[in-house]
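A.B. asks: Mind looking at a prediction? Sequence and model below.
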Amino acid sequence: MAAIPTIEEEDARRPSRERESLVGEQTRLVNRIKAVLTRLGIRSFRLSLRSAADRLAAIRTAEGTPLPDNTCAELSRLLARLSLMRERIRTIEQERLRRLAAAPAAAASGLHAMVRLIARIIGIGFETADMLVHEALSRGLRDRRAVARYAGLTGSPDESGQRRREKGLARSGNARVRRGMIQLAWRFLSFQKDSDLAQWY
């Protein structure tokens, strides 16, 4: 039976989901800007600089000519949108850290305490911890198999007569949790190479 989340539980997931959406849009903008610049033979322009929009006038194409007017205007608009996306992402992250700092540390049963506890593990940041707590661990899942089923991390066997084969992950659960747990597994192998679990793997 599906457990329907309360309004407060659903509301607690909004910042993480909004940030995920903004990061996706930021990636699309960066790729679009790079595509426009690559068409003109420009590959060394650094979008991470705060003064990237001010440097547009100094950019030269592969032939040594300045950027065409319409292209320069389009890039200015795209860079303005990119700056807005980065500002919104930063606002969400700062608000989450403010809420975590404001929550009393003594409330061990609260979700904020769970986020802080998980974020103390090497290789897990606040974003992953927040997503895991609000998307999966706040639910009353029975055991680790229920967590795996919810995340879509169970196998999908194909059995017919004498033929038996494994078709990989089922991918039928929560995509955010599945993606986060797979990234978490790789981070665990990267940051905790000497742990017993990593050695066993």
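C.D. replies: Here it is on my side, so go on. Numbering: from 1, shown residues only.
A.B. asks: drop to CA atoms for contacts and neighbour counts, all remaining ones
C.D. replies: Will do.
A.B. asks: What count of nearby residues applies to Ile121?
C.D. replies: 12 (other C-alpha atoms under 10 Å).
A.B. asks: Could you look up the SS state of it?
C.D. replies: Three-state call for Ile121 (DSSP: H, G, I helix; E, B strand; the rest coil): coil.
A.B. asks: For Val147, grab the count of nearby residues.
C.D. replies: 20.
A.B. asks: any residues touching stretch 165-185, and which ones?
C.D. replies: 123-124, 128, 131-132, 135-136, 149-159 (C-alpha atoms under 8 Å, 6 or more residues apart in numbering).
A.B. asks: Figure out the length between the terminal residues of it.
C.D. replies: Separation of the first and last residues of stretch 165-185 by C-alpha to C-alpha, to the nearest Å is 24 Å.
A.B. asks: How far does that stretch sit from its chain's centre?
C.D. replies: 15 Å (C-alpha atoms, centre = their mean, to the nearest Å).
A.B. asks: Give me the subset of the contacts of stretch 165-185 lying in helices.
C.D. replies: Thr128, Met131, Leu132, Arg149, Tyr150, Ala151 (DSSP state H).
A.B. asks: most surrounded residue in the residues you listed?
C.D. replies: Ala151 (23 neighbours).
A.B. asks: Roughly how far does that one sit from Met181?
C.D. replies: Ala151 is 8 Å from Met181, by C-alpha to C-alpha.
A.B. asks: Tell me which stretches of this structure form helices.
C.D. replies: Using DSSP H, the helices of the chain run over 7-39, 69-102, 111-119, 126-132, 144-151, 175-191, 196-200.
A.B. asks: Tell me which of the ones you listed sits most buried.
C.D. replies: The highest mean neighbour count among the helices of the chain, using mean count of other C-alpha atoms under 10 Å, belongs to helix 126-132: a mean of 20.
A.B. asks: and here's the other structure:
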Amino acid sequence: MITTTIPESRGYIGKSVLYMAMELSNATWKLGFSNAERNRIVTLDAGDWIALSKQIDLARKKLHLPEGCRIVSCYEAGRGGFWIHRMLEENGILNLIFDSSSMEVNRRRRRTKTDKVDVDALLRLLQRYLNGERKAVSVVRVPTAQEEDQRRLNREREQLIKERSAPSTRIKSLLALLGIRMKITKNFPSELEKTTKDASGNELMPQLKAELLREYKRYQLVVEQIKILHDEQKRRVKEEKTQVIEQIIGLMLFKGIGWQSSWILVMEFFLDGENLKIGAN
């Protein structure tokens, strides 16, 4: 299990530390460096690790920090996921991922949904946190690659359920234009074939029927994929004898917690390397 070791504040007071904050986007990474007295801001192409390494060395020299000083970095949780964190840690850099929802926002300035905390603010937040202000921000726990992979099945299923509503809604809308009420079942194509007129008695146009059938095929494709994932969940519960599966089975014993709820609870909330106590006295 990968866990970010939260350093004690006393280990940083009076010590040489290079603080690094990263503002990430698809195209560029904006880096902020500090020695707690002076800041240095640079921008480089996203994912350019060679340039990042060079900028770290340059920042250390520009900020007059000794070679081999401790480097602590941070960035805001987002679509970038955890691969950047793992790369930083593999290169000997202690990294913290800050929970976006826990960050302080300047109330005098309206913040749009797409705004990010700027790199200067991240630098200040990182130093405050390391100097003992643990309530200044929440640090995200980083799962292992294996834990992330175990969550894929459930998250794919949730995404497919969202996608299923698009063709379903489209079919219902098209039928509503004609004043036709018809359930979307496996018999939908045959029922549609039997329907020759709309609610006004006008003949159904061939292109409209063809569109309805195409939307139904899209709907069925998603339904079939959801079933495949559901069958895979059943297979894992039946065949795999892991702690995670035992936790899922244990939760299902409780009244009011169903199959999918048990799976989601374990994969999204209890998959942290700690034991979930089921049926404790």
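C.D. replies: Arrived safely, thanks for sending. These numbers were taken from a predicted model, which means no experiment stands behind them.
A.B. asks: Now render the ones in helices among the contacts of stretch 165-185 of structure 1 as TSV, adding distance to Leu141 of structure 1.
C.D. replies: Converted to TSV, these look like this (distance: C-alpha to C-alpha, whole Å):
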residue	distance to Leu141 of structure 1
Thr128	19
Met131	16
Leu132	13
Arg149	10
Tyr150	9
Ala151	11
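A.B. asks: Of the residues you listed, which pair is most distant in space?
C.D. replies: Farthest-apart pair in those is Thr128 and Arg149; separation 19.1 Å (C-alpha to C-alpha).
A.B. asks: which residue lines up with His230 of structure 2 in structure 1?
C.D. replies: Mapped onto structure 1 by TM-score structural alignment, His230 of structure 2 lines up with Glu93.
A.B. asks: nope, Leu122 of structure 2 is what I was after
C.D. replies: In structure 1, Leu122 of structure 2 lands on no residue (TM-score structural alignment).
A.B. asks: Quick check: Leu122 of structure 2 vs Glu89 of structure 2, distance?
C.D. replies: 19 Å.
A.B. asks: more crowded one of those two?
C.D. replies: A direct count of neighbours by other C-alpha under 10 Å for Leu122 of structure 2 and Glu89 places Leu122 higher, at 23 against 16.
A.B. asks: Name the nearest residue to that one, sequence neighbours excluded.
C.D. replies: Nearest non-adjacent residue to Leu122 of structure 2, counting by C-alpha to C-alpha, 6 or more residues apart in numbering: Ala21, 5.8 Å away.
A.B. asks: Give the aligned range of the one helix or strand that neighbour maps to in structure 1.
C.D. replies: Element membership for Ala21 of structure 2, per DSSP states H and E: strand 17-24. Per the alignment by TM-score structural alignment, strand 17-24 of structure 2 matches no residues in structure 1.
A.B. asks: Give the other helices and strands that that strand contacts.
C.D. replies: Other elements packing on strand 17-24 of structure 2 under the criterion 3 or more C-alpha pairs under 8 Å, 6 or more residues apart in numbering; DSSP states H and E are strand 28-34, strand 70-76, helix 119-130.
A.B. asks: closest to Ala145 of structure 2 out of those?
C.D. replies: strand 70-76 (19.0 Å).
A.B. asks: gap between Leu88 of structure 2 and Arg157 of structure 2?
C.D. replies: Distance from Leu88 of structure 2 to Arg157 of structure 2, counting by C-alpha to C-alpha: 31 Å.
A.B. asks: Ok, Ser261 of structure 2 next?
C.D. replies: Counting by C-alpha to C-alpha - Ser261 of structure 2 and Arg157 of structure 2 are separated by 13 Å.
A.B. asks: which residues sit against stretch 72-85 of structure 1?
C.D. replies: By C-alpha under 8 Å, 6+ apart, the surrounding residues in contact with stretch 72-85 of structure 1 are Leu22, Val23, Glu25, Gln26, Leu29, Val30, Ile33, Ala52, Ala53, Leu56, Ala57.
A.B. asks: Columns distance to Leu67 of structure 1 on top of those, output as a markdown table?
C.D. replies: Shown next, in a markdown table, are the contacts of stretch 72-85 of structure 1 (distance: C-alpha to C-alpha, whole Å):
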| residue | distance to Leu67 of structure 1 |
| --- | --- |
| Leu22 | 29 |
| Val23 | 28 |
| Glu25 | 25 |
| Gln26 | 23 |
| Leu29 | 19 |
| Val30 | 18 |
| Ile33 | 13 |
| Ala52 | 14 |
| Ala53 | 13 |
| Leu56 | 8 |
| Ala57 | 8 |
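A.B. asks: Arg144 of structure 1: which of those is nearest?
C.D. replies: Using C-alpha to C-alpha, those come closest to Arg144 of structure 1 at Val23, 29.8 Å.
A.B. asks: Next, work out how far apart the residue opposite that closest one in structure 2 once aligned and Thr242 of structure 2 are.
C.D. replies: Using TM-score structural alignment, the partner of Val23 of structure 1 in structure 2 is Ile161. Distance, Ile161 of structure 2 to Thr242 of structure 2, using C-alpha to C-alpha: 27 Å.
A.B. asks: now Phe254 of structure 2
C.D. replies: 20 Å.
A.B. asks: Quick one: map Pro66 of structure 1 onto structure 2.
C.D. replies: So Pro66 of structure 1 corresponds to Glu203, using TM-score structural alignment.
A.B. asks: same thing with Arg39 of structure 1?
C.D. replies: By TM-score structural alignment, Arg39 of structure 1 lines up with Leu177.
A.B. asks: Name all residues that make contact with that match.
C.D. replies: Neighbouring residues of Leu177 of structure 2 by C-alpha under 8 Å, 6+ apart: there are none.
A.B. asks: on that earlier part again, quick one: the match of Val23 of structure 1 and Lys227 touch, right?
C.D. replies: No: with contact defined as C-alpha atoms under 8 Å, Ile161 of structure 2 does not reach Lys227; the gap is 10.8 Å.
A.B. asks: ok so, going back, any chance of TSV for the helices of structure 1, columns distance to Arg163 of structure 1?
C.D. replies: TSV is the format used below for the helices of structure 1 (distance: least, C-alpha to C-alpha, whole Å):
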stretch	distance to Arg163 of structure 1
helix 7-39	41
helix 69-102	50
helix 111-119	42
helix 126-132	37
helix 144-151	24
helix 175-191	28
helix 196-200	30
